[in-house]
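Undergrad: dropping the sequence and predicted coords here.
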Amino acid sequence: MTSRTTVVNSQRVKNLQVRGFYSSKRISLPPSYTRDFIPANKTHIPTGETAKAWSHLEHLQEEVAPLQDCEVGLLIGYNCSEALLPREIVSGQENQPFDCSAKFQETCLNDHLLTGPDLTNILVGVLCRFRKGLVAVMCDIERMFHQFHVKVEDQDYLRFLWWESGNLESKPSTYRMKVHLFGAASSPGCANFGLKHLAAQGQGQYGEDTIRFIQRNFYVDDGLASVPTEKEAIQLVKEASELCQAGKLRLHKFVSNNENVMASIPEEERAVIKDQDMALSLPHMERALGVECCITSDSFKFGIQVKSNPSTRRGVLSTVASVYDPLGFMAPFVLHGKQILQQMCREKIGWDEELPESLRPQWESWITDLPNLADMEVRRCYLPSDFGNIKRFELHHFSDASTSGYGMCTYLRAVDESDEVHCSLVMGKSRVSPTKVMTIPRLELSAAVVAVRASDMLRNELEIQDLKEYFWTDSTVVLGYINNDARRFQVFVANRIQRIKSSTKPEQWAYVASEDNPADHAFRGLTAEQLKTSNWFSGPKFLWHKELPVQECKVGDVKDDDPELRKVLVFNTQAKEDRSLLNRFEKFSDWSRVVQAVARLKRRVKEHKGVKQRTDESTSLEERKEAEVEEITCVCKCLGGSHSVYGREFKDTSSATSYAGFLNLAC
């Protein structure tokens, strides 16, 4: 064995067993290592007082064995891994990964492999369905990728060199893999297709619940299921194992929160309990798709091991990203860490530069508070065990935003036949606001879009029939945008309104007061203690009432000066041009030429009608006078009032005496 700096004399010991203080059951230990001294003393041994000091261990206070007057020989479960590390680790052959992305001469195997269609189930969807039933079951497909063979003609692509005993000086042997690799880009698609094909082959031979479990509730090789009763769980485990066995797949590492279900499973198919100390009856902890799950209390836990990362931008990112919370239960707490990281980006701090003094107190406070998430506990099942027959399910989505962030949260509201109500947090999301300055209405609209996207996903993944959905916001501006049908908006707002209306109806949106909106926590952020005492996990009080409150219409009107309104320009286009005889008169240089032209025109009309014979003589005085009277009449009718034509003023009149006056003036 070796520590970080020195070698420790040690021997490997196998077949050790321990027995509980109050129990006759014996537990086999994994291979251990001897030491000349134990790096611990009696003060490290938990007692009843130790359990009393921790809220999640209080119920075990009476079960803790008393402290014995003896020498310390072995502390099981004590964290010695930081002090002792194996000098050499030899990986086993099971699930051994291959680096198919390693490049040689600018190429690698994954560059030439097709990933195929994405047949992997949504991780969040599998977790959400895992919370529906009272009885939970988890299992694993043994060496899943290795159970699916590669075609013989394709196996040469999987050739590799092997040096016996790791001696690189010796001549290597050439092998080729006949099965899909852990690390190959094509393996997940091929394995998922094979698993779903196997389920399809079982149609008609096994129950629909079993087929659906194989098709929908596996995330790669990890299966999670929940059913209402233990009888259904036992049947599901039995049929699923038989169906997979028909395809030469083995389901193992079964875990359930029900003792009778576990008793029905062969012992060799059960998961090995690693972290449970039978003497102290510590909770049995497992991981459900990476989320820490306490089998004993049937709840999700959030024990975070804080690593000693440097106080740099790189270290801050590593620490914030280490909080694995796919369902967003801790989203308000994580938001503070994201905001610190965003502020470092705004100030353009380098990846390995130290935190500025202005941000250091906030970061140290957040890091100190991070271990307190271990006190958080979220029930796995949406409903308590004593809840009655369900009459209806409802999903309630809340959204809110500010200049510092925006987010949403969704609650499942169940009403039983006796009108009892229960609400549970399904998922939450918190996001920092974009670095580019945006208006509050735009941010609140963005939060509403996040809620709609979560709704689309949950509606498909929860598989609940006749599910009603409600959307709540405290922004009357957003409600005005959604209920508007007449106005046109800027591109940013118009696109988001279109996204909202493509999945929801305006009648589904309602107003909620800011003090009752739990999404307020999603953008403000909370400490661990504040999160524990807030309404984030339970939802607003009005959701627990038998009847939802009658909503008053608080839809804001879209004002004319709203900056999001698109300005409309109206152009009046004249389709028909109205031209009078006066436009033709303007083409003549003087009045006499107009008179002569009109007189000739009138003569041609008479000749065409046969009233007068055709002649080439010039117009007579009578013809010009008649033409002049006609012109003056036309001018007066077209213009009206008093106007000037060719320097002479004419007045609108229709009397014969006036025409004489015009004639005198014209002559």
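TA: Received it, and whenever you're ready, just let me know what you need. Residues are numbered from 1 along each chain as shown.
Undergrad: only C-alpha atoms for contact and neighbour calcs from this point on.
TA: Noted.
Undergrad: how about residue 643, secondary structure?
TA: Assigned with DSSP: H, G, I helix; E, B strand; the rest coil, residue 643 falls in the strand class.
Undergrad: what's near enough to touch it?
TA: Applying C-alpha atoms under 8 Å, 6 or more residues apart in numbering to residue 643 gives the contacts 649-651.
Undergrad: can you tell me which of these are in strands?
TA: 649-651 (DSSP state E).
Undergrad: which of these are buried?
TA: Using 16 or more other C-alpha atoms under 10 Å as the burial test, the ones in strands among the contacts of residue 643 include 650-651 as buried.
Undergrad: ok, so of the ones in strands among the contacts of residue 643, who is nearest residue 662?
TA: Nearest to residue 662 among those: residue 650, at 7.6 Å, using C-alpha to C-alpha.
Undergrad: host element of the residue nearest to residue 624 when sequence neighbours are not counted?
TA: Distances taken as C-alpha to C-alpha, 6 or more residues apart in numbering put residue 599 closest to residue 624, at 5.4 Å, once the chain neighbours are dropped. Element membership of residue 599 [criterion: DSSP states H and E] is helix 591-609.
Undergrad: same for that helix, what does it pack against?
TA: helix 621-639 (3 or more C-alpha pairs under 8 Å, 6 or more residues apart in numbering; DSSP states H and E).
Undergrad: thinking again about what came up before, now the angle between helix 621-639 and the helix holding residue 599, please.
TA: Here the directions of helix 591-609 and helix 621-639 differ by 100 degrees (axes from the mean of the first three to the mean of the last three C-alpha atoms, to 10 degrees).
Undergrad: what about helix 591-609, distance to the chain center?
TA: Distance of helix 591-609 from its chain centroid, counting by C-alpha atoms, centre = their mean, to the nearest Å, is 85 Å.
Undergrad: want to compare, so here's the second one:
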Amino acid sequence: MIYQLAKTPHLLRVYSNIIEEQERKGFIERIDDNARSPSVHYIPHYPVKKESSTTPIRIVYDCSCKQSPSSPSLNDCLNPGPPFLNDLCTILLRFRQHNFAFSADIEKAFLHVHLNEVDRDFTRFLWLSNPTDPTSPFVTFHFRVVNAVISYHLHQNDSATSRDLLRNIYVDNVVSGSCSANFNLRSWASNSKQLNSVAQSHSVVDTKNPVKVLGLWWDTHSDTICASPNPDVTVFTFTATKREVLKWISSIFDPLGLITPVTITAKLFLQQLWQLELKWDNQLTEELCKTWYKIATEITQATVMPFPRQCTVMPDTATLHIFADASPQAYGAVAYLVQGTQSAILMSKARTAPLKQHTLPRLELMAAVLGARIYVFISTSICTTDIFFWSDSQIVLSWLTSKKTLKPFVSNHVSEIRLVSTEWRYCPSADNPADLLTRGVSFDQFNSSTKWRHSPTWLSSPSKWPTWPHAEILLVQADADEEVDTPAVDTTKSPSIGLHYLIDLTTFSKLSKLLPVTAYVYRFIHNTRQPSSSQQTGPLTVSELT
């Protein structure tokens, strides 16, 4: 590591300055090399570059490093205790509620609590005695302080401010509230000119714009957020392999799923590579490369698309709407906050369909479950007056209202949904915004879609909401595999063949087309069991269609 730093003298100087600053502030101390201790441990360390106006480089003390695969690391020997880290998406959801928002960085957040003297020898590390000479002998340091559990100190200073901070701090980043526990806040950024002016007068304002907030980029001037203001274009230069494709896809950070309709195409492409059983480092074929470069280009364009940071003016009086949908390729759900005539996307989640094929109604049911889980997640961050669930699958809606005994797969999913809500509404497929994230769209389609950004136009007018035509629903076996016959079954007879072996439900886009076909199949079955005098002929009757 020393020789690598020596190749860049400026980097070596910055690295040394950080260690000197830590020693000057009492975070670390130099110890006698001849000091004896019954148990010691030396921590390896290395530099990591970071995009920061205050700390362009940081030192990582790797407590997870092992001397050998069979040797424990320092972290392995510690009791980690319960996790205290707030959920990143939860903080971002609350961040989007405020009229005026700010972000700040806690200075040296993890270097404020003293370490017990008997434990300090387990935090030893080596550094150059003369940083200007990479060949100089090493000297030994150890830590005098330890990574502080900030939440503990906030609990000790109970107030409205500390309680708000407990909910809105992630590692050393504050995105709402203020601090009062002897931690200095710096790198202030806000959409409020007054707050920026105060921060500038104290020399703690972040002059960059946009600024990074928990992985997203926030333009404080326009008050918008995006996935990346300067996307990585190296995708167009590297040799396309399955490994590189996965690496590039993993670098796209979109925790709220704002650009899911575009990014889902990359996940579907990766799934295709798995099905082709390609090796990790084998170059993709020319055709696959063209497909991948097109997908990567679309995603690169989507990452710079701005979305309003503030999703509603008064979230306490807004209504939450969650749309679910599925296709043979993927399924997902998207949530919107609606207040009066204003609506905005809140978050979305999507999954590629399992390689083990499921019927489309089952995938639609899985999408409904995902929608219910999204609501449970959102409800921990945002308080809303009403919640409405929407699906364009009338088969799923019939399952949710059915009192019949269903097969375990359907029954388990329906039970989970009912724990959250039994009120689901029908949404025509053409108006369902979740349809976009189930099949993937091009950037141009995504950029021009107001339905994705602001939900269907009728959502802000309850009088125009579509209704579910219950009277037209066929409450027989929509998918015969999903209902359980209650009478005892004679196991000596051959098993019955379900209706789904005769009719492929996935080929019907409308119930009005499926209904008469199903009725004719049932008429045929009835006629084969009856004498000619009792057989049904002519047009379908109302009783056959209901």
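TA: Perfect, thanks for sending it. What you see is a predicted model, and the numbers here were worked out from it, not measured in a lab.
Undergrad: find the centremost residue of structure 1, please.
TA: The geometric centre of structure 1, computed from its C-alpha atoms, lies nearest to residue 454 (C-alpha atoms, centre = their mean), at 5.9 Å.
Undergrad: just the element for that one, please.
TA: Element membership of residue 454 of structure 1 [criterion: DSSP H and E] is helix 440-461.
Undergrad: what of residue 660 of structure 1?
TA: Counting by DSSP H and E, residue 660 of structure 1 is part of helix 656-666.
Undergrad: that helix: which residues count as buried?
TA: So, applying 16+ other C-alpha under 10 Å, buried residues of helix 656-666 of structure 1: 659, 662.
Undergrad: output the residue interval of structure 1 matched by stretch 75-82 of structure 2.
TA: The alignment of stretch 75-82 of structure 2 onto structure 1 (TM-score structural alignment) spans residues 110-117.
Undergrad: list the buried ones in the matching stretch?
TA: Going by neighbour count (16+ other C-alpha under 10 Å), the buried part of stretch 110-117 of structure 1 is residue 110.
Undergrad: and the equivalent of residue 448 of structure 1 over in structure 2, how far from residue 262 of structure 2?
TA: Using TM-score structural alignment, the partner of residue 448 of structure 1 in structure 2 is residue 368. In this view, residue 368 of structure 2 and residue 262 of structure 2 are 21 Å apart by C-alpha to C-alpha, to the nearest Å.
Undergrad: who's more crowded, the two?
TA: Comparing residue 368 of structure 2 with residue 262 by neighbour count (other C-alpha atoms under 10 Å), the higher total belongs to residue 368, at 31 against 27.
Undergrad: aligned to residue 664 of structure 1, what sits in structure 2?
TA: Checking with TM-score structural alignment, residue 664 of structure 1 has no match.
Undergrad: how close does residue 664 of structure 1 sit to residue 639 of structure 1?
TA: The gap separating residue 664 of structure 1 from residue 639 of structure 1 is 21 Å, by C-alpha to C-alpha.
Undergrad: likewise residue 135 of structure 1?
TA: Using C-alpha to C-alpha, residue 135 of structure 1 is found at 95 Å from residue 639 of structure 1.
Undergrad: then residue 322 of structure 2 would be within a helix, right?
TA: No - if the criterion is three-state DSSP, then residue 322 of structure 2 is strand and not within a helix.
Undergrad: what's around the aligned partner of it in structure 1, how many residues?
TA: The alignment partner of residue 322 of structure 2 in structure 1, by TM-score structural alignment, is residue 397. By other C-alpha under 10 Å, 27 other residues sit near residue 397 of structure 1.
Undergrad: list the contacts of residue 397 of structure 1.
TA: Applying C-alpha under 8 Å, 6+ apart to residue 397 of structure 1 gives the contacts 408-411, 451, 455, 469-472.
Undergrad: ok, and the most crowded of those residues?
TA: Of all those, residue 408 has the most neighbours under the rule other C-alpha under 10 Å, reaching 32 neighbours.
Undergrad: can you give me the helices in the stretch 151-300 of structure 2?
TA: Here the stretch 151-300 of structure 2 has its helices, by DSSP state H, counting those that start in this stretch, at 160-167, 193-201, 242-250, 260-275, 286-303.
Undergrad: so which of these is the most surrounded?
TA: helix 260-275 (a mean of 20; mean count of other C-alpha atoms under 10 Å).
Undergrad: which part of structure 1 matches that helix?
TA: So helix 260-275 of structure 2 sits over residues 331-346 in structure 1, by TM-score structural alignment.
Undergrad: what about that stretch, how far off from structure 2?
TA: Stretch 331-346 of structure 1, aligned to structure 2 and superposed, deviates on average by 0.7 Å (mean C-alpha distance after the TM-score superposition for structure 1).
Undergrad: residue 455 of structure 1: what's it in contact with?
TA: Residues near residue 455 of structure 1 by C-alpha under 8 Å, 6+ apart: residue 397.
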